[in-house]
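>>> Need a 3D model of the sequence below.
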Amino acid sequence: MTAAQADLQAEFPEMPEELRIDRPAVADGAALWRMARDSEVLDLNSSYSYLLWCRDFADTSAVARAEPGGPPVGFVTAYLRPDRPRTLLVWQVAVDAAHRGRGLATRLLDALTARVADEHGVTGIETTITPGNTASERLFLSYAQRHGAAVEREVLFETRQFPDGPHEPEVLYRIGPLSV
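Modelled structure (predicted):
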């Protein structure tokens, strides 16, 4: 266990010690799709997209497993921005209902960004959050605070830009520079 993991374990003592965070595999795609669907908050992408994500972006994504080799109980999908390769765009974060409230999303996000910073030199993250999604706001604002990073916000996509019906605006959160 790293020092950062020990700190998180101390902060969230009810989190099982056997919890493992690793890269997703294609076989995890269906579980990620189900968690996104069951969250009732995330935009649900096609099941095909989660399979592709687990294949093509496994290096910049993470899953949590409650038991070695078991199914994912939480995930973070992310990618490096093509025009800003030192920026990690966090696409979705979800935790299975049975594992919520124990700091798993925090642990996943910290573990993923530490790994990607080490492997790819990432110095900042971005994510979008719809107004009123207080759980995501808390997750990312506390992340910024833990990592001594500034937060900038601006509307990335207005409601009128979404072609498939009413959709809240997506507010871009830029967090950095990071001290991971």
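
>>> From here on, just use CA atoms for contacts and neighbour counts.
Noted.

>>> for stretch 98-112, how far is the first residue from the last?
22 Å (C-alpha to C-alpha, to the nearest Å).

>>> And the contacts of that stretch?
Counting by C-alpha atoms under 8 Å, 6 or more residues apart in numbering, the neighbours of stretch 98-112 from elsewhere in the structure are 5, 8, 12, 14-15, 21, 60-64, 73-76, 93-95, 139, 143.

>>> Also stretch 31-47?
Counting by C-alpha under 8 Å, 6+ apart, the neighbours of stretch 31-47 from elsewhere in the structure are 29, 30, 50, 71, 72, 74, 75, 92, 94, 95, 96, 97.

>>> which of the residues in that stretch are buried?
Residues of stretch 31-47 classed as buried under the neighbour-count rule (16 or more other C-alpha atoms under 10 Å) are 31, 32, 33, 35, 36, 37, 39, 42, 44, 47.

>>> And this one, please, so the two structures can be compared:
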Amino acid sequence: MLDVPEVADGAHLWRIARDSGTLDLNSSYSYLLWCRDFAATSVVARGADGLPVAFVTGYVRPDAPDTLLVWQVAVDAAHRGRGLAGRLLDTLSDRVAATHGIRRLETTVTPDNTASDRLFTSFAERRGALLSREVLFAGEQFPGPDGGHEPEVLYAIEPLTAPAAS
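Below you'll find the predicted structure:
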């Protein structure tokens, strides 16, 4: 079942993100806040027990109110390979388009994240939308002892329309 996240889901989202092995893990506090403050622009998939097994978090950009920025997409390992991330993304973009009038979706993807590249490329294709890519944040802009963060490439998808019938 696809649903709007609740504060009680925050710890589960943090665990799914941690276990993904690819996402930058935010603090557990940030996932709790996300489920409180950005629930309307996020979506979770619930397993048979009612607990989240996947999520997409996003927000409407304050300086671009026609744009949904997708922050993170994660699917628990036991539920991968079933098209769940694509369904979550379609559901979220349709819902936010209806409630906020968005016409554009943005996200960032590191060059080594082939799963996210495929997800957003196929999303654009299903929507018959244009997909542009440009570096938003260069690797050297990231602070910290690692100094080895990949660049974050901005994917911009527009115009948003309903998926083409298959």
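
>>> residue ranges for the strands of the first structure, please.
Per DSSP state E, the first structure has strands spanning 20-22, 62-65, 72-81, 84-95, 124-129, 150-157, 170-176. These are given in chain order.

>>> Mean neighbour count for those - can I get that in a markdown table?
Listed next are these as a markdown table, based on neighbours: other C-alpha atoms under 10 Å:
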| stretch | mean neighbour count |
| --- | --- |
| strand 20-22 | 18 |
| strand 62-65 | 24 |
| strand 72-81 | 23 |
| strand 84-95 | 21 |
| strand 124-129 | 22 |
| strand 150-157 | 14 |
| strand 170-176 | 20 |
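
>>> These into CSV, with extra columns for distance to residue 116 of the first structure?
CSV is the format used below for the strands of the first structure (distance: least, C-alpha to C-alpha, whole Å):
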stretch, distance to residue 116 of the first structure
strand 20-22, 12
strand 62-65, 10
strand 72-81, 9
strand 84-95, 8
strand 124-129, 10
strand 150-157, 19
strand 170-176, 14
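
>>> Of these, which is nearest residue 118 of the first structure?
Across those, the minimum distance to residue 118 of the first structure, taken as C-alpha to C-alpha, is reached by strand 84-95, at 11.0 Å.

>>> so where is the closest one in the second structure?
Mapped onto the second structure using TM-score structural alignment, strand 84-95 of the first structure spans residues 64-75.

>>> residue contacts, the aligned residue in the second structure for residue 62 of the first structure?
Aligned counterpart of residue 62 of the first structure in the second structure: residue 43 (TM-score structural alignment). Residue 43 of the second structure makes contact with 2, 3, 4, 5, 55, 56, 57, 88, 91, 92, according to C-alpha under 8 Å, 6+ apart.

>>> For residue 138 of the second structure, state which of the residues you listed is nearest.
Comparing the contacts of residue 43 of the second structure against residue 138 of the second structure with C-alpha to C-alpha picks out residue 57 as the nearest, at 22.8 Å.

>>> What residues sit buried inside the longest helix along the second structure?
Taking DSSP state H as the assignment, the helix of the second structure that covers the most residues is helix 84-100. Of the residues in helix 84-100 of the second structure, those buried under the neighbour-count criterion (16+ other C-alpha under 10 Å) are 84-86, 88-97.
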